[in-house]
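Participant: when you get a sec, could you give me coordinates for this:
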Amino acid sequence: MRASWVSPLIAMGFVVCWSSGFVGGRLATEADTPVLSLFAWRFLLASLLVAVWWRLIGGARLALRDVRREMAVGSLTMGGYLLGVILALEHGVSTGVAALITALQPLLAAALAGPWLGERLSARGWAGMAVAT
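Facilitator: Coordinates of the predicted model:
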């Protein structure tokens, strides 16, 4: 496979995986699949895909301490977020509402960063936020 095809293929795979997550979560919770089992398998599959991608692009070899740090950050940020979504779906929140709430989180964080942290977003930052949301 040529290197010029790797990035677009990874991007398409990411979009398919990400966009199907809410629907897949709903289907799994309706089928009485254990939430933590679903969560663990999804996390494992994503980790394997990232490892393959890293090898394909010839990524630098990471030190064990860097791998541990990345695993901790990924588990807390993405893991906490995804577990919350899956638990919400299990408790009856619709997939559309779950997707809307998660899509608006960056906008909410940017809006609250000013009053709570004194961090102001520039006009360019707000424009980027509008495009992304």
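
Participant: for the rest of this, base every contact and every neighbour count on C-alpha atoms.
Facilitator: Will do.

Participant: so where do the helices sit in this protein?
Facilitator: 3-30, 35-56, 64-74, 80-90, 95-117, 123-132 (DSSP state H).

Participant: run through who's touching the second one.
Facilitator: Right, helix 35-56. Contacts of helix 35-56 with the rest of the structure, by Cα atoms under 8 Å, 6 or more residues apart in numbering, involve Ala3, Val6, Ile10, Ala28, Thr29, Gly79, Leu82, Leu83, Ile86, Leu87, Glu90.

Participant: let's see this one next, to set against the first:
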Amino acid sequence: MNPRAQALLPVFFVLLWSTGFIGAKLGLPYAEPLTFLSVRYVLVIAVMLLVALASRAPWPTSWTMAGHIAANGFLLHCLYLGGVFVSIKHGLPAGVAALVVGMQPLLTAVGAGWFLGERVSTRQWLGLALGFVGVALVVGGRAQIDSVTTSSL
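Facilitator: The predicted structure is shown next:
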């Protein structure tokens, strides 16, 4: 893959990832959460299989490695996204779900230090802080708008 295309991959990832909550909000009135996710996964597997074959991506070299990949996929997609989609189906606003899920990098950084003894660099903390400021701006802006009453005008 050429360097220019490779540089665009993070942007492509963010665009795809961020549309998941929009898709959940739009699709869940018409399908059960796990059915919706199953159809989504079948489509994604088909597309990613073609991408992997076309790019000649390396395949797992052992059953252990394949098992780790499968366990990661199960935890991330079945439990994590299944829980998110079921929550949205039961009335949790998609925006709130996205904000809760958006806290994962912060929790991961804190957990990496506490549980694994890993050091989070200053640059990484700065990135997390900027993301947190963005979340605060979104939530804070809505809180101010929602709290305005006619008597306060």
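
Participant: mind checking the TM-score on these two?
Facilitator: Overlay of the two chains. TM-score (TM-score structural alignment, normalised by the length of structure 1): 0.75; 129 aligned residues with a Cα RMSD of 2.8 Å.

Participant: Leu104 of structure 1: which of the contacts of helix 35-56 of structure 1 is nearest?
Facilitator: Nearest to Leu104 of structure 1 among the contacts of helix 35-56 of structure 1: Leu82, at 14.9 Å, using Cα to Cα.

Participant: buried subset of the contacts of helix 35-56 of structure 1?
Facilitator: Ala28, Thr29, Gly79, Leu82, Leu83, Ile86, Leu87, Glu90 (16 or more other Cα atoms under 10 Å).

Participant: now the residues you listed in JSON lines, with distance to Gly125 of structure 1?
Facilitator: Shown next, in JSON lines, are these (distance: Cα to Cα, whole Å):
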{"residue": "Ala28", "distance to Gly125 of structure 1": "37"}
{"residue": "Thr29", "distance to Gly125 of structure 1": "37"}
{"residue": "Gly79", "distance to Gly125 of structure 1": "26"}
{"residue": "Leu82", "distance to Gly125 of structure 1": "26"}
{"residue": "Leu83", "distance to Gly125 of structure 1": "29"}
{"residue": "Ile86", "distance to Gly125 of structure 1": "30"}
{"residue": "Leu87", "distance to Gly125 of structure 1": "32"}
{"residue": "Glu90", "distance to Gly125 of structure 1": "35"}
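
Participant: for Leu16 of structure 2, give its distance to Leu9 of structure 2.
Facilitator: Per Cα to Cα, to the nearest Å, Leu16 of structure 2 is found 10 Å from Leu9 of structure 2.

Participant: grab the most central residue of structure 2 for me.
Facilitator: Nearest to the mean C-alpha position of structure 2, counting by Cα atoms, centre = their mean, stands Trp17 at 5.5 Å.

Participant: picking up where we left off before, pick the most deeply packed of the helices of structure 1.
Facilitator: Of all the helices of structure 1, helix 80-90 has the most neighbours on average by mean count of other Cα atoms under 10 Å, namely a mean of 18.

Participant: mean per-residue distance, that one to structure 2?
Facilitator: In the superposition with structure 2, the average deviation recorded for helix 80-90 of structure 1 is 0.9 Å (mean Cα distance after the TM-score superposition for structure 1).

Participant: now do that helix against helix 64-74, angle only.
Facilitator: Put simply, helix 80-90 of structure 1 runs at 30 degrees to helix 64-74, going by axes from the mean of the first three to the mean of the last three Cα atoms, to 10 degrees.

Participant: which strands and helices sit next to helix 80-90 of structure 1?
Facilitator: In terms of contacts (3 or more Cα pairs under 8 Å, 6 or more residues apart in numbering; DSSP states H and E), helix 80-90 of structure 1 is packed against helix 3-30, helix 35-56, helix 95-117.

Participant: can you put the ones you listed in a markdown table and add distance to Thr133 of structure 1?
Facilitator: Formatted as a markdown table, the helices and strands packed on helix 80-90 of structure 1 follow (distance: least, Cα to Cα, whole Å):
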| stretch | distance to Thr133 of structure 1 |
| --- | --- |
| helix 3-30 | 14 |
| helix 35-56 | 24 |
| helix 95-117 | 6 |
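
Participant: which one of those lies closest to Val73 of structure 1?
Facilitator: Nearest to Val73 of structure 1 among the helices and strands packed on helix 80-90 of structure 1 is helix 35-56 (13.3 Å), distances taken as Cα to Cα.
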